[in-house]
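In: only geometry, no sequence info:
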């Protein structure tokens, strides 16, 4: 488990070229090994402008090495107030090299999922650039509604998309833990991207699947709606996952847009109607 950054009550960020516009963010993060695992293979970075959760795999300490490589490289390459997709991909490629060097030749494979959100500019307007590889997730909470932004790279997601299984049957499917993309395994990382406007009162949740395998979408929504500070919300979600079974490592990051001033012409690119099966 590698943790980069910590909770922040408020950080103010100016929007380049927009003297009328500033962004105020607050965030919190929490993680736990869970009741069944011997060690925590999740890692996270929570340090504006980049927030990401990585869930490692590979056995023994290999998964920890993989998840640590991803968050460390992302933190290294993204340091300015706003970034671009090229920087994310540069970090993921560097992490892939790190993972391949660290992997034991006897291991069948070492890799990690990652889900993140980074501040970026589109036409001078501020957006969250949401990205993911694998089945760690990013949600947005706005106007009392919880929406999954990222789409899992998993076998069950493909089966649901193809109409071969029902969404409500996905978690009980024998292939529910099989992902179709990861960072590592000597393969080129292939993140997907979505753009979400940085609007006042928007709340983001980034999490490993240790949360979503224990709590359904409504339970998560209620925690996000409770009005607690980001650090308290992140911890409450982890505690709820542990109380529900805690079968896996669980990590959460909650980011609030406390304020976003200026006149912006913003829209989002999140999937319409393509929510992940186990988010229901």
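Out: Done, it's in. For clarity, every value in this text was computed on a predicted model and none was experimentally measured. Numbering: from 1, shown residues only.
In: make it CA atoms for all contacts and neighbour counts henceforth
Out: Will do.
In: residues contacting residue 233?
Out: Contact analysis of residue 233 by CA atoms under 8 Å, 6 or more residues apart in numbering lists 28, 223-224, 254.
In: do the same with residue 41
Out: Counting by CA under 8 Å, 6+ apart, residue 41 makes contact with 1, 33, 55-57, 61, 63-65, 67, 249.
In: pasting the second one now:
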């Protein structure tokens, strides 16, 4: 596994700044000969693609998709419209490549980007296929994206339980992909920005080996994004590494929100101390002569 490092950037947003830290890693796994995963992780876009089809077709599909999205990020104007144009170009790239002509050639694409165009910054997730975006907020891990897969459709229809879905024989069959015969419009989910958020963007090579609880465990144990992706990768490989595995962890800090929280805690502590003093002072005036005796009663 290659050495992983954490990158960081301070980003101006309406009303202040955000501090972002992230790390990403990809691995062929222990059973595949070729890594058909690809990823891009740099502000403002963090995406993972999991290719499929032929010996090298999937590799071409995922690489073409990531290359086109990288160009959008480098241009600095990431929107649903620019993303969809990039994906349409990727479809043409895939269709024109002589080694990507199999019927099953295509790729998933999933990720998140920061939209700072409005009065307040928002995260926007995008998804085609069964790679995933998770969010850890307020102590809970939530899968934000919805898989485009046969198994997920069966679960949604109530014909399959989530437990049964984990080992279903159609677990690898997806219903939407970026490819020559498929549409290129992702699903989008818009999210408020919150201090302390942690995103995990991953291919299904990770979720085949780690449960949501397992992902959360390694995030809790590793505050640094590079340490977190490394720990999850090592665990996924130890659990079998049956597929290519790609993981990106993105941490979000809002310095103003963190500062407000610290000030509120300090105010609460000061209020508690003042209350103690007030109670002591309130007891003293009862003694009119200031001696604490009961002379007046006498």
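Out: That came through, no problem. A quick note: this is a predicted structure, and the numbers were derived from the prediction, not measured.
In: on that earlier part again, want to throw the contacts of residue 41 of the first structure into CSV with secondary structure?
Out: Listed next are the contacts of residue 41 of the first structure as CSV, based on DSSP: H, G, I helix; E, B strand; the rest coil:
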residue, secondary structure
1, coil
33, coil
55, strand
56, strand
57, strand
61, coil
63, helix
64, helix
65, helix
67, helix
249, coil
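In: which SS class is the residue mapped onto residue 36 of the first structure from the second structure?
Out: When the second structure is aligned by TM-score structural alignment, residue 36 of the first structure is paired with residue 31. Here residue 31 of the second structure takes the coil state, with states given by three-state DSSP.
In: how close does residue 31 of the second structure get to residue 67 of the second structure?
Out: Separation of residue 31 of the second structure from residue 67 of the second structure (CA to CA, to the nearest Å): 26 Å.
In: who has more neighbours, these two?
Out: residue 67 (18 against 12; other CA atoms under 10 Å).
In: which secondary structure element contains the more buried one?
Out: If you go by DSSP states H and E, residue 67 of the second structure is part of helix 57-75.
In: mean deviation, that helix versus the first structure?
Out: Compared with the first structure after fitting, helix 57-75 of the second structure deviates on average by 1.2 Å (mean CA distance after the TM-score superposition for the first structure).
In: what span of the first structure lines up against the helix or strand that that helix is followed by?
Out: With elements assigned by DSSP H and E, the helix or strand that comes after helix 57-75 of the second structure is helix 80-96. Using TM-score structural alignment, the residues of the first structure aligned to helix 80-96 of the second structure are 85-101.
In: how far apart are the matching stretch and its match in the second structure?
Out: Aligned to the second structure and superposed, stretch 85-101 of the first structure gives a mean residue distance of 0.9 Å (mean CA distance after the TM-score superposition for the first structure).
In: what lies in contact with that stretch?
Out: The contact list for stretch 85-101 of the first structure (CA under 8 Å, 6+ apart) reads 65-66, 69-70, 73-74, 76-78, 110-111, 129, 183-189, 191.
In: just the contacts of residue 41 of the first structure now: which is nearest residue 102 of the first structure?
Out: Nearest to residue 102 of the first structure out of those is residue 65 (CA to CA; 7.4 Å).
In: give the contact list for residue 26 of the second structure.
Out: Residues in contact with residue 26 of the second structure (CA under 8 Å, 6+ apart) are 37-39, 244-247.
In: and those residues, which of them are in helices?
Out: When DSSP state H is applied, those are split such that none fall in helices.
In: any chance of those in JSON lines, with distance to residue 153 of the second structure too?
Out: Output for those, formatted as JSON lines (distance: CA to CA, whole Å):
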{"residue": "37", "distance to residue 153 of the second structure": "24"}
{"residue": "38", "distance to residue 153 of the second structure": "26"}
{"residue": "39", "distance to residue 153 of the second structure": "26"}
{"residue": "244", "distance to residue 153 of the second structure": "24"}
{"residue": "245", "distance to residue 153 of the second structure": "24"}
{"residue": "246", "distance to residue 153 of the second structure": "24"}
{"residue": "247", "distance to residue 153 of the second structure": "25"}
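In: residue 193 of the second structure against residue 122, yeah?
Out: Yes. Using CA atoms under 8 Å, residue 193 of the second structure makes contact with residue 122 at a distance of 5.5 Å.
In: quick one: the helices in the stretch 151-298 of the second structure?
Out: In the stretch 151-298 of the second structure, the helices defined using DSSP state H, counting those that start in this stretch lie at 162-165, 204-207, 212-221, 225-238, 255-283.
In: winner for burial among those?
Out: helix 204-207 (a mean of 23; mean count of other CA atoms under 10 Å).
In: counterpart of it in the first structure, which residues?
Out: Under the alignment (TM-score structural alignment), helix 204-207 of the second structure falls on residues 209-212 in the first structure.
In: before we move on, the earlier item: relative to helix 80-96, how tilted is the helix holding residue 67 of the second structure?
Out: Helix 57-75 of the second structure and helix 80-96 meet at an angle of 150 degrees, taking axes from the mean of the first three to the mean of the last three CA atoms, to 10 degrees as the criterion.
In: return the residues in contact with residue 221 of the second structure.
Out: Each residue near residue 221 of the second structure by CA under 8 Å, 6+ apart is listed here: residue 228.
In: okay, which residue is most central for the second structure?
Out: residue 199 (2.3 Å; CA atoms, centre = their mean).
In: residue 53 of the second structure maps to what in the first structure?
Out: Match for residue 53 of the second structure (TM-score structural alignment): residue 58.
In: please tell me how far residue 270 of the second structure sits from residue 264 of the second structure.
Out: 10 Å.
In: next, count neighbours for the counterpart of residue 199 of the first structure in the second structure.
Out: Matched by TM-score structural alignment, residue 199 of the first structure corresponds to residue 194 in the second structure. Neighbours of residue 194 of the second structure under the rule other CA under 10 Å: 17.
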